[in-house]
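> Show me how the following folds:
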Amino acid sequence: TDDQFRAVAAAGGVVGLNFSTHFIAADDPDPSYAALSAHLGHFLALGGEDAVALGSDYDGTDVPSWLEPAERIGGLYGRVKAEYGEKLAQKLFFQNAMAFFERYDARGEPPCGM
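Model (predicted):
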C-alpha cells in the first residue's frame, strides 16, 4: 500500500520495483514502458526518490518483451534517464540500493529494526 511504502522509505529502507508483467499490468501480457513508468512515477510522488530501486532477477517471472533478454536493461536505463534525468536514474538503478546496504552494514541491523 502507499502507507507501507511511505513507512519503508521513512525507515531508510528500499523498495524494489520489479519487472514482472503481472505486477506492471495485470490485464496486459506485454506491458509497455509507459505502464512501468506509471508505477515508478507513483512511487516517486510518494517521496520515493531515495527509496526506490529498479532491477529484476529475470528468474521465474515473465518480463515485458522490450526488457527480454536481460541485456536490454541498458535500454530501460536510457529511457528512465531521458524521462527523469541522469541524477535520478543513477539513484534508481544503483545508488539507492547501495546506500541501503551501506546503512545496513554500518548499523549491523536492518533500518526497520527487524
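
> only C-alpha atoms for contact and neighbour calcs from this point on.
Will do.

> Do a quick rundown of the strands in this protein.
15-17, 52-54 (DSSP state E).

> Dump the ones you listed into TSV; add mean neighbour count and distance to Asn96 as well.
Shown next, in TSV, are the strands of the chain (neighbours: other C-alpha atoms under 10 Å; distance: least, C-alpha to C-alpha, whole Å):
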stretch	mean neighbour count	distance to Asn96
strand 15-17	17	9
strand 52-54	23	6
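
> Please provide the structure for the following sequence as well, for comparison with the first:
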Amino acid sequence: MQPGGGIVRRALMTAYYVQRRLKLGFVVGFFQMFLLKLTPDAGFAKPSYFVAVVHSRRLVVLSIRGSFEAADLLTDFVPDTEAFQDGIACKGMLDSARHLLNKEASFLRHLLTERFPVCA
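Got it, this is the predicted structure:
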C-alpha cells in the first residue's frame, strides 16, 4: 500500500456517502473539499474516480482509485505494452489514462480556466 492510501480511500468513501446522502462538501485534513463529480463504478480500463475542489486553496482534485475490484485487476494484468513518449507504458494503464482524458479533459479545463483562472 502506498503512503497516504488510507486517507484517499477514506476520502473516496466519504465522497461517495456525501454524494448519495448529503450532497455537501467533506473535510480532508484541514480543508473543506466540495465534490463535483463521482464515478464509483469501475470497469476494464475505466477506473473509479472523483473530481472535487478546495476553494480555500484554489485546488482542483482528480482522485483516481487504485485496484480494488476484479475489473481493476483485468486492467492491471494486460500483458501488452505500448510506446509512450520516450519509453513504454502498460497498455491497460495507458488505456485507463486515455479514458479519463477523453471523459474529463474539458470539465477539468473549464474548472481551471473559469473557476480558478490564475491556474490556467
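
> Quick TM-score on the pair, please.
Laid over one another, the chains give 0.33 as their TM-score (TM-score structural alignment, normalised by the length of the first structure), with 68 aligned residues with a C-alpha RMSD of 4.8 Å.

> before we move on, back to that, please tabulate the strands of the first structure in CSV, including the columns distance to Arg103 of the first structure.
Converted to CSV, the strands of the first structure look like this (distance: least, C-alpha to C-alpha, whole Å):
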stretch, distance to Arg103 of the first structure
strand 15-17, 15
strand 52-54, 15
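
> How much space separates Leu76 of the first structure from Asp2 of the first structure?
24 Å (C-alpha to C-alpha, to the nearest Å).

> neighbour-wise, which of the two wins?
Remark: of Leu76 of the first structure and Asp2, Leu76 carries more neighbours, 17 against 10, as counted by other C-alpha atoms under 10 Å.

> re the thing from before, can you tell which of the strands of the first structure is closest to Tyr104 of the first structure?
Proximity to Tyr104 of the first structure (C-alpha to C-alpha) singles out strand 15-17 among the strands of the first structure, at 14.4 Å.

> Isn't Lys91 of the second structure up against Ala97?
No - using C-alpha atoms under 8 Å, Lys91 of the second structure is not in contact with Ala97, being 9.8 Å away.

> Which one of those two is surrounded by more residues?
With neighbours defined as other C-alpha under 10 Å, Lys91 of the second structure and Ala97 compare such that Lys91 has more, 20 against 15.

> How about that one: what's its closest non-neighbour residue?
Thr81 (4.9 Å; C-alpha to C-alpha, 6 or more residues apart in numbering).

> and that neighbour, how many residues sit next to it?
Count around Thr81 of the second structure with other C-alpha under 10 Å applied: 14.

> what's the answer for Gly87 of the second structure, then?
For Gly87 of the second structure, the neighbour count with other C-alpha under 10 Å is 8.
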